[in-house]
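**Q** pasting the structure only:
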């Protein structure tokens, strides 16, 4: 079992966490594959840990956000080292994924 799926399983069992966040370097493909296999989404790309770019991955453990990736026409690919292209792709919305907003009552 991959480490992220295991962490989600433990969090669900213990009811200890609602949200899971993780940082991953844009060129760390193995770690990104682990996050995507656990249905995590890229929230944004930021500079962290001094001057290194990192993706911020996110998933709501209680109400998971699932994407339909069968529609390949909506997928966009770029090289991991091409930070400028990735930032431009994320810029229109500020994030790749939109978090659900609380409804006002």
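**A** In hand now; what should we look at? These numbers come from a predicted model, not from an experiment.
**Q** can we go C-alpha only for contacts and neighbour counts from here?
**A** Fine.
**Q** all strands of the chain, in order?
**A** 19-24, 41-48, 52-60 (DSSP state E).
**Q** here's the one I want to compare it with:
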């Protein structure tokens, strides 16, 4: 799973799997990215132990290297089925289905190399590698108004299935993609202001899902549809 890519500035990078031996580089890049964020609550950093869990066989991570330096990475993780905070619970899955769930985990891109669609490219490469005989659902969380991350998840075909507090008291969208489904919608779109938490939760509880977003009158609205 190796690939070369040309950045907008003409530099050539290599995309390849990341292993446990790159853990220090991963942590260093995560800290660099986190320190530049204007809204720190948008990112839930992973601990060294969580990265080791992924790299130790409970997930897969792809890295982007420029002249041997890690400039971006993206991971998918096989969650603990016994986790009380399992996203499958939020998505309405049964516990029997938890073994078929993967998390679309953290993505970090060095600030100097943003704007090259590295997050999207890594996401599509990871999706293409998923064993669909073993896994059916991809789940993740995104903070409201984290526009870049929401665009990425919608581009990968994920839907908002819940909106609630996670990681303590942090409000998060829970998004899911069913790898076997081809959505057929039964109702016209409804657009809700992204900041209107209560109205969005009402629709989600009635079986609607968030499928996209638009900017209207200088405000972001989430597009909801019903299967």
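**A** Right, received. Where do you want to start? Worth saying up front: this structure is predicted, and the values here are computed from it rather than measured.
**Q** Just the TM-score for the two chains, thanks.
**A** Overlay of the two chains. TM-score (TM-score structural alignment, normalised by the length of structure 1): 0.67; 91 aligned residues with a C-alpha RMSD of 2.7 Å.
**Q** Residue 17 of structure 1 maps to what in structure 2?
**A** Taking TM-score structural alignment, the alignment pairs residue 17 of structure 1 with residue 135 from structure 2.
**Q** Which of the strands of structure 1 sits closest to residue 77 of structure 1?
**A** Residue 77 of structure 1 lies closest, by C-alpha to C-alpha, to one member of the strands of structure 1: strand 41-48, at 13.4 Å.
**Q** ok, average deviation of the closest one from structure 2?
**A** Strand 41-48 of structure 1: mean distance to aligned residues in structure 2 after superposition is 1.2 Å, counting by mean C-alpha distance after the TM-score superposition for structure 1.
**Q** buried ones in the top helix by length along structure 1?
**A** Criterion DSSP state H: the longest helix present in structure 1 is helix 3-14. By neighbour count with 16 or more other C-alpha atoms under 10 Å, helix 3-14 of structure 1 contains the buried residues 4, 5, 8, 11.
**Q** Pipe these into TSV and attach distance to residue 30 of structure 1 per row.
**A** Formatted as TSV, the buried residues of helix 3-14 of structure 1 follow (distance: C-alpha to C-alpha, whole Å):
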residue	distance to residue 30 of structure 1
4	12
5	14
8	18
11	22
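**Q** and which of these is nearest to residue 68 of structure 1?
**A** Closest to residue 68 of structure 1, out of all of the buried residues of helix 3-14 of structure 1 and judged by C-alpha to C-alpha, is residue 5, at 19.1 Å.
**Q** quick revisit: closest to residue 93 of structure 1 out of the strands of structure 1?
**A** strand 41-48 (9.6 Å).
**Q** and the top helix by length along structure 2, which stretch of structure 1?
**A** Determined from DSSP H, the single longest helix within structure 2 is helix 23-36. Using TM-score structural alignment, none of the residues of structure 1 align to helix 23-36 of structure 2.
**Q** what's the spacing between the most centrally placed residue in structure 2 and residue 48 of structure 2?
**A** Of all residues in structure 2, the one closest to the mean position by C-alpha atoms, centre = their mean is residue 104, 4.5 Å from it. Residue 104 of structure 2 sits 18 Å away from residue 48 of structure 2 when distances are taken as C-alpha to C-alpha, to the nearest Å.
**Q** Pull the number of nearby residues for residue 32 of structure 1.
**A** 21 (other C-alpha atoms under 10 Å).
**Q** picking that back up, of the buried residues of helix 3-14 of structure 1, just say which sits nearest to residue 63 of structure 1.
**A** Looking across the buried residues of helix 3-14 of structure 1 and measuring by C-alpha to C-alpha, the closest to residue 63 of structure 1 is residue 8, at 12.2 Å.
**Q** That closest one matches what in structure 2?
**A** Checking TM-score structural alignment: residue 8 of structure 1 goes with residue 127.
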